[in-house]
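J.: here is my input; please provide its structure:
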Amino acid sequence: MKFGPKSTVMAILTAAALALTACGGGGTSTNGGAATTTLTIGLLQDLVSFEPADAHIGHTMPYYQAVYDTLILRAPDGELKPMIAESWEYNAENTVLTLKLRTDVTFNDGAKLDATAVKANLDHFKKAKGRDAYQVASLESVAVVDPATVAVTLSEPDPAFTYYLSLAAGLMGSPAALGTTGIKTVPAGSGPYELDTTNTVKGSQYVFTKRANYWNKDLQKFDKVTMKFLQDVTARTNAIVSGQVDATLLDPKTSKQAVAAGLTLTTSQVDWQGLLLMDRDGKVTPELANPKVRQAMNYAFDRKTILEQQYLGEGTPTNQVFGPESGAYVDELDGSYPYDPAKAKALLAEAGYPNGFELKIPTMTGFEAITATVQQQLGDIGIKVQLETIPAANYVPDLAAAKYSAAVFNLYQAEPWVAINQMISTSALYNPFKSTTPELATMIDAVQNGGEQSAEKAKDVNKYVTDNAWFVPFFRLNQMYLTNKKITVEPQLQQAIPSIYNYAPAK
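T.: Here you go, the predicted structure:
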């Protein structure tokens, strides 16, 4: 059985692209010679600006990590480790976080990174209301206790706050530059590298050189790091195969070509893909208010076959939205909804819809194949799906505005509290209809106030939304990261691309 149109296989590399090999990425070859001293990465998103408040979790973080330290370092396995903050501790109520800071760190403009600078950064990040401002939603105030100590007061417990301090909220810029026009193009940070403005071309490539007198030489593994913006997957494939870049993210089809050319593949699972059933109270589509209808939709999908046909099997079928490394994963939930169209039809009949119903969902460029599959699979149990094509730029805003009852999407398998506030809580972006129940609200409250048991308590939330079919998860997709033989890289837990600290010259 085939589901939806086959995705177009990438075109053969052009001779022109191959001719660019001389413009290669890494420096000296490791084949019997000295280790490389340069690193070139192909990134699929461009930098908005170097202003820390403009930083966004995901594909643009390496730009910022090159020039800014974070308060806390997130190791490849997800463990939070000291960086600018040498230690941190909450009070008994988990509402005051005290951070003890290093005393030997300076910004590249010569200013000292002390408690006053940390307060200036956190205050600025909250006031600026950037893309990741949600990371400091619980931040109430920052107090300077002494030059090496800050006390952060939260309006309510936030189990993810220290995690956020390893991301955009934790980036430290020189206070004198924060909020200025200059920092948008020339960063002022304390990070391991400095921007080479002469060889940087906005929208094309960003070149960084090793910073003298940096406090942690172990993080300066290269003399020069170049990040090339290559939005098109064909361009990234050409670049990695021809040697223009040392590392980049591809997809299942193009990665096979790269592996055949001798590149090294590293896989990790970051996103789950599936159907968001957002109108759970039936405000637009009354049928979705019935849990049996939502459960029927879960039984309608042959996840294994879809994964093979759409993504060459690169992933793992799933019935839950929390990933195995999240702490909230429940192994037995992945057997909740086996492919069973007969059972799906029976549940629809029990719910009072033996002839199905109509459902409109959006689609956009890149989602044509998977949304066509959704249309076909739901059509097989009697649900008539109308696909409405919208611009990619409108996709998330339209979902957030509750313009659709359901939609296909890829969502990040984050830490439990992050995931809950991404798609389940009443303030979540992907819960635009504000669905909730008293039972679920109690479970979410337990996670928020659970302290070290927060992830364990999130298993109850996971079980609830799975049993009540809040979503139709299809699979956890493999991220396909390719590198050449000049470098090594460790994948970063819950990130599609590694942190800048995870690369090293091959030995």
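J.: for the rest of this, base every contact and every neighbour count on C-alpha atoms.
T.: Noted.
J.: would you map the helices across this protein?
T.: 15-18, 61-67, 115-128, 161-164, 233-242, 252-260, 291-299, 303-311, 341-350, 368-379, 392-400, 416-423, 438-448, 454-467 (DSSP state H).
J.: which strands and helices sit next to the third one?
T.: Using 3 or more CA pairs under 8 Å, 6 or more residues apart in numbering; DSSP states H and E as the contact criterion, the secondary-structure elements in contact with helix 115-128 are strand 139-146, strand 149-154.
J.: turn the ones you listed into a markdown table, columns for distance to residue 469 and mean neighbour count.
T.: Converted to a markdown table, the helices and strands packed on helix 115-128 look like this (distance: least, CA to CA, whole Å; neighbours: other CA atoms under 10 Å):
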| stretch | distance to residue 469 | mean neighbour count |
| --- | --- | --- |
| strand 139-146 | 33 | 16 |
| strand 149-154 | 33 | 20 |
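J.: quick check: the one residue sitting closest to the centre of the chain vs residue 275, distance?
T.: Computing the C-alpha centroid of the chain and ranking residues by CA atoms, centre = their mean puts residue 58 first, at 4.5 Å. Distance of residue 58 to residue 275, computed by CA to CA, to the nearest Å: 22 Å.
J.: repeat for residue 57
T.: 23 Å.
J.: out of the helices of the chain, nearest to residue 144?
T.: helix 115-128 (5.8 Å; CA to CA).
J.: any buried residues in the closest one, and which?
T.: Within helix 115-128, the residues that count as buried by 16 or more other CA atoms under 10 Å are 115, 116, 117, 118, 119, 120, 121, 122, 123, 124, 125, 126.
J.: and it with strand 139-146, angle?
T.: Orientation check (axes from the mean of the first three to the mean of the last three CA atoms, to 10 degrees): helix 115-128 against strand 139-146 gives 170 degrees.
J.: so how far is helix 115-128 off the chain centroid?
T.: A distance of 24 Å separates the centroid of the chain from that of helix 115-128, by CA atoms, centre = their mean, to the nearest Å.
J.: okay, the angle between that helix and strand 149-154?
T.: Between helix 115-128 and strand 149-154, the angle comes out at 20 degrees (the same axes, to 10 degrees).
J.: ok, which stretches of the stretch 51-200 of the chain are strands?
T.: 72-74, 80-82, 85-90, 96-101, 139-146, 149-154, 193-195 (DSSP state E, counting those that start in this stretch).
J.: now those strands as TSV including distance to residue 380?
T.: Shown next, in TSV, are these (distance: least, CA to CA, whole Å):
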stretch	distance to residue 380
strand 72-74	45
strand 80-82	47
strand 85-90	53
strand 96-101	53
strand 139-146	49
strand 149-154	50
strand 193-195	55
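J.: and this one, please, so the two structures can be compared:
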Amino acid sequence: MNLKSTPVAAAVFVALACLGTTAGAVTLKIGNQGDALSMDPHSLNESLQLTVLENVFETLVSRGPDYKLTPGLATAWKQTSPTVWHFDLRKNVQFHDGTPFTADDVIFSYERAKSDGSDMKTYVGQVKEIRKINDHSIDVVTNAPFPILPELFYRWFIMSKKWCEANQATRPVDRRKGIENAASFRANGTGPYRVRERQPNVRTTFTRNGNYWGKVQGNVDEVIFNVIGNDATRVAALLSGEVDVMEPVPVQDVDRIKSASNLKVLQGPELRVIFLGMDQKRDELLFSNVKGKNPFKDKRVRQAFYQAIDIEGIKRSVMRGASTPIAEMFPAQVKGFAPDLNKRLPYDPEASKKLLAEAGYPSGFEVAMNCPNDRYVNDGAICQAVAANLARVGVKIKLEVETKGTYFPKILRRDTSFYMLGWTSSTVDAHNVLYSIMSSPGEGGRGQFNLGAYSNARVDELTEKIASETDDKKRTDMIHEAIKIHEDDIGHIPLHQQALNWGARKNIELVQLPGDEMVWKYITVK
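T.: Predicted coordinates for the structure are as follows:
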């Protein structure tokens, strides 16, 4: 008899599934607008994916509830020479499959993170080599002095060398090329939770790792991560009790959730800045009616686009006040922010029209704009507002709004002429943004997310010097200069810093980190 087709088989399956939890286990049901696109921690440098996977995988250096650096898989670190950092690795740590964690896993993860297809090159790009001292001790050698190396390692996850080799997953999943492997759907980390069942873009179930080396401050045994893309449906799920926590709360529903007697909204500034990028490299745009030249190579065109955008109108009508317009590529909470340079160019459609005419486009032109609709707060609506603003100055936008599952592979291939992106400085330092977004694309992950290939030799030079400078005043002055050059060039068009809005039942205690990380080991259900 084929049990697969019988009611008995279904009952057996349910019974087996229940073996992963014990009676009285605490389950947390989360509703999010999107999903982690892969279980591979080196495949996509995207905040939602990383915040989900940081509960499964771990880094050498972590951050505590106060967002300060704290030991992770490394118990201590120190700089032993200008270009060498010594790390002591934690002993008696096991991966979920029982394999011991050693220095070999760190070295393997370094090679994997810097290899072709990796989206995490910026986190190891400053590293020249890693030397194994013994199974629980390594020296990290940098290309040049790099005083903030521990901060950089906060988002570099360690994988099991043995597991990856056994499962033909020694190379990262390449989202740009659609290449998948075992790490796409399965995970073997050292973290407090392990993957039990994976249904991409539907739900993923995680259970507590009974062999976890560290302390779990909360009491959650099981996490069911549900993907609920529709805002109204997600809110309804929280109101009905179908989910316990949801994010993001649509800005128009914040007051409604606050007014519910059994619910609360956690709010705070996020480190993320939402901005627009333009292809400034190709001699002819891929998606425009302008042939034989690239309008975005002309600063007057970039400035015209900037001044055509009514950012206060977007804040008022689209964001319902839950955003902070910004002129810089990182917010005030990030080291290096320059208050005196945080002055946006004025919204001025007439000036925009004049600039377009001077650049040779008195009637404007057409260009495609790529945007996600399930990644940032009101992302699709923001892009619609930008398109409407640009239409008033004669620019016809062909708006292409899509799920992040298809959006990110496209723009990461640089198959775009004009796009939206959000960026969070995981190091809480300006260098992260300068190196990843504002520098010319190059080796070691430099400019890996500068998808329009903005390039200024002086910004590149300053970024390299900033990486090594230990004198705080000199470093700050150089950051200031780089910001000013980028603003004068209109290398990108910053829009705003978005706010965090999480909804939860009142009996749930959460820690809301400014990088939009939801760490499950900090969650308590009362």
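J.: follow-up on the earlier one: quick one: closest of the helices and strands packed on helix 115-128 of structure 1 to residue 488 of structure 1.
T.: Residue 488 of structure 1 lies closest, by CA to CA, to one member of those: strand 149-154, at 36.5 Å.
J.: OK, contacts around the closest residue to residue 418 of structure 1 other than its chain neighbours?
T.: With CA to CA, 6 or more residues apart in numbering as the criterion, residue 418 of structure 1 has its nearest non-adjacent residue at 6.4 Å, and that residue is residue 160. Taking CA atoms under 8 Å, 6 or more residues apart in numbering as the criterion, residue 160 of structure 1 is in contact with 415, 417, 418.
J.: okay if I get those residues as JSON lines plus neighbour count and distance to residue 351 of structure 1?
T.: Listed next are these as JSON lines, based on neighbours: other CA atoms under 10 Å; distance: CA to CA, whole Å:
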{"residue": "415", "neighbour count": "21", "distance to residue 351 of structure 1": "35"}
{"residue": "417", "neighbour count": "22", "distance to residue 351 of structure 1": "33"}
{"residue": "418", "neighbour count": "21", "distance to residue 351 of structure 1": "33"}
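J.: want to try JSON lines for the residues you listed, with distance to residue 340 of structure 1 as columns?
T.: Compiled in JSON lines, these are given as follows (distance: CA to CA, whole Å):
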{"residue": "415", "distance to residue 340 of structure 1": "31"}
{"residue": "417", "distance to residue 340 of structure 1": "32"}
{"residue": "418", "distance to residue 340 of structure 1": "32"}
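J.: so which of these comes closest to residue 260 of structure 1?
T.: Using CA to CA, the contacts of residue 160 of structure 1 come closest to residue 260 of structure 1 at residue 415, 35.1 Å.
J.: I'd assumed residue 326 was in contact with that closest one.
T.: Yes: taking CA atoms under 8 Å as the definition, residue 415 of structure 1 is a contact partner of residue 326 at 5.2 Å.
J.: shared neighbours of the two, anything?
T.: Common contacts of residue 415 of structure 1 and residue 326 (CA under 8 Å, 6+ apart): residue 455.
J.: the equivalent of residue 418 of structure 1 over in structure 2 and residue 42 of structure 2, how far apart?
T.: Under the alignment (TM-score structural alignment), residue 418 of structure 1 pairs with residue 432 in structure 2. As for residue 432 of structure 2, its distance to residue 42 of structure 2 is 17 Å (criterion: CA to CA).
J.: same check on residue 361 of structure 2?
T.: The value you get for residue 361 of structure 2 to residue 42 of structure 2, if CA to CA is used, is 43 Å.
J.: between those two, point out the one with more neighbours.
T.: Shown here are residue 361 of structure 2 and residue 42; by other CA atoms under 10 Å, residue 42 has more neighbours (28 against 17).
J.: is it true that the more buried one touches residue 115?
T.: No: applying CA under 8 Å as the test, residue 42 of structure 2 and residue 115 come out as separate, 9.7 Å apart.
J.: whatever residue of structure 2 lines up with residue 306 of structure 1: neighbour count?
T.: Correspondence of residue 306 of structure 1 to structure 2, assessed by TM-score structural alignment: residue 314. Counted with other CA under 10 Å, residues neighbouring residue 314 of structure 2 total 22.
J.: got the contact list for the closest residue to residue 503 of structure 1 other than its chain neighbours?
T.: Excluding its sequence neighbours, the residue lying closest to residue 503 of structure 1 (CA to CA, 6+ apart) is residue 489, at 4.5 Å. By CA under 8 Å, 6+ apart, residue 489 of structure 1 lies in contact with 483, 498, 502, 503, 504.
J.: so how far is residue 506 of structure 1 from residue 489 of structure 1?
T.: 9 Å.
J.: next: residue 275 of structure 1.
T.: Distance, residue 275 of structure 1 to residue 506 of structure 1, by CA to CA: 41 Å.
J.: for residue 250 of structure 1, same thing?
T.: On the measure of CA to CA, residue 250 of structure 1 and residue 506 of structure 1 end up 21 Å apart.
J.: hang on, the earlier thing: and the closest residue in space to the residue nearest to the centre of structure 1 that isn't next to it in sequence, how many neighbours?
T.: In space, and not counting its chain neighbours, residue 58 of structure 1 is closest to residue 495: 6.6 Å by CA to CA, 6+ apart. When neighbours are counted by other CA under 10 Å, residue 495 of structure 1 registers 21.
J.: list the contacts of the equivalent of residue 377 of structure 1 over in structure 2.
T.: With TM-score structural alignment as the criterion, residue 377 of structure 1 lines up with residue 389 in structure 2. By CA under 8 Å, 6+ apart, residue 389 of structure 2 lies in contact with 308, 309, 310.
J.: quick check: closest non-adjacent residue to residue 129 of structure 1.
T.: Here the residue nearest residue 129 of structure 1, using CA to CA, 6+ apart, is residue 53, at 7.4 Å.
J.: and that neighbour, what does it touch?
T.: With CA under 8 Å, 6+ apart, residue 53 of structure 1 has these contacts: 124, 125, 128, 129, 130, 131, 132, 133, 168, 169.
J.: quick revisit: as a markdown table, the helices of structure 1 with distance to residue 225 of structure 1 would be great.
T.: As requested, the helices of structure 1 are exported to a markdown table (distance: least, CA to CA, whole Å):
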| stretch | distance to residue 225 of structure 1 |
| --- | --- |
| helix 15-18 | 22 |
| helix 61-67 | 8 |
| helix 115-128 | 26 |
| helix 161-164 | 25 |
| helix 233-242 | 16 |
| helix 252-260 | 22 |
| helix 291-299 | 46 |
| helix 303-311 | 32 |
| helix 341-350 | 52 |
| helix 368-379 | 36 |
| helix 392-400 | 31 |
| helix 416-423 | 31 |
| helix 438-448 | 40 |
| helix 454-467 | 37 |
